[in-house]
Structures are given as C-alpha cells and as structure tokens.
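Peer 1: got a structure for you, letters missing:
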C-alpha cells in the first residue's frame, strides 16, 4: 500500500457486488466477491475492481478486500474492509444461511493495517 501512498483510514465508496450495482436490496453470498470503486481511493480511480471475500455467519456482513485491479494497470495487494455507519451492514432477518440480504448496494471501503 505504501507504493500507492495509501494510508490506514483512507476511504472511498464501492459497489459491493458489480453484478448488483444500484440494486436495493442486494444479496451477498458467502465466498469470493468482485466489487468496484465508485470514487477515488488515493490514486485508484472509479471502476477499479476490488477482489475479496464475504463472510455471512454473524449478524453483520464482513467484506475484506485483498487485491485491487486498476482499469489500466497491474493488480496489486490491498488490505481493506467494507463499512457502513449505524449497523447498515447488518443482514436483514429474511437472510438464509450462507447469504446476506442488505438494504444498500454501496458501502464505504477503508484501508486497514490487517484483518482481525
């Protein structure tokens, strides 16, 4: 992250699932996810793809990103998480095991030191 001058706490907005952009509600599935920046994250422009994993086991969805693919550059490692304020990453009650129904298709994405 140092190569791109990204710092812990740097943030942007992201479509959580490129296949469900601007949809409400959306369903995320346990496992790999492809997301897309909708605003700049440091030098990374909108439409940069973020690759990560979704966990749906708890009351809130956890999305962690490990790789970024800029539109005209080489992929590189990334350590970032998706977040929304006020519990908005909380699953809707009708979510089935292995899935998470969320009200919104966009979230904040923030650079972190490591995953905990």
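Peer 2: Done, it's in. Values in this document were obtained by computation on a predicted structure and should not be read as measured data. Residues are numbered from 1 along each chain as shown.

Peer 1: from here on, just use CA atoms for contacts and neighbour counts.
Peer 2: Noted.

Peer 1: from residue 60, how far out is residue 43?
Peer 2: 30 Å (C-alpha to C-alpha, to the nearest Å).

Peer 1: so for those two, which residue has more residues nearby?
Peer 2: residue 60 (16 against 10; other C-alpha atoms under 10 Å).

Peer 1: and residue 36, how many neighbours?
Peer 2: Quick note: residue 36 (other C-alpha under 10 Å) scores 24 neighbours.

Peer 1: use this one as the comparison:
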C-alpha cells in the first residue's frame, strides 16, 4: 500500500511516500507503515501506524469482506517503537 504525507512528519517533508500494509478484517482497518521515501532520497525503514480519534479507523457498515470503506481519506501517522 502506498500513501503520501500531506504535512511534514519529523524529518520527513510533506509529499514523502509511505509504504506498508492494510488489514481489513474486523470492525476497523489497521494500517502499518514499514518504509518512508522522502523526495529524491532512498527509502528509509520506519515503524509507524495510521490512527484517527481513539486510535481507530472504523469501517462503514457497507464495507464488503476484504475491503474497508472509511469515512475519512486521511489519518494521523504516528512513529512507534514496535507493532503490537
């Protein structure tokens, strides 16, 4: 999965690309990022997660199995020490 920062994240400028995985099983989506690629630089390993209020990305009821329809198209990104 590929995302893009729309504001700076620490030393990473906006428009840096984030690469990771999305899990859609359960009532909310889980997004984990493993790599960030700032403009004109090599990719850098990271450990980050996407979150919305209360740390959740709740799926809309009309989400079909294997998909996640979310209310918002953006979320906060947090650098973490490890995935749980």
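Peer 2: Now that the structure is in, tell me what you want to look at. What you see is a predicted model; the values in this text were computed from it and never measured.

Peer 1: tell me the residues of structure 1 aligned with stretch 57-77 of structure 2.
Peer 2: With TM-score structural alignment applied, stretch 57-77 of structure 2 matches the range 89-109 in structure 1.

Peer 1: could you list the buried residues of that stretch?
Peer 2: 89-92, 99-109 (16 or more other C-alpha atoms under 10 Å).

Peer 1: what's the closest of those residues to residue 65 of structure 1?
Peer 2: residue 109 (8.9 Å; C-alpha to C-alpha).

Peer 1: which residues does the spatially most central residue of structure 1 contact?
Peer 2: The centroid of structure 1 falls nearest to residue 82 when counting by C-alpha atoms, centre = their mean (4.2 Å). Going by C-alpha atoms under 8 Å, 6 or more residues apart in numbering, residue 82 of structure 1 touches 62-64, 107-110.

Peer 1: element containing it?
Peer 2: strand 76-83 (DSSP states H and E).

Peer 1: mind checking how far that strand is from the chain centre?
Peer 2: Put simply, strand 76-83 of structure 1 sits 7 Å off its chain's centre (C-alpha atoms, centre = their mean, to the nearest Å).

Peer 1: ditto for stretch 59-74 of structure 1
Peer 2: Put simply, stretch 59-74 of structure 1 sits 6 Å off its chain's centre (C-alpha atoms, centre = their mean).

Peer 1: repeat that for stretch 71-80 of structure 1.
Peer 2: Chain-centre distance of stretch 71-80 of structure 1: 14 Å, with C-alpha atoms, centre = their mean.
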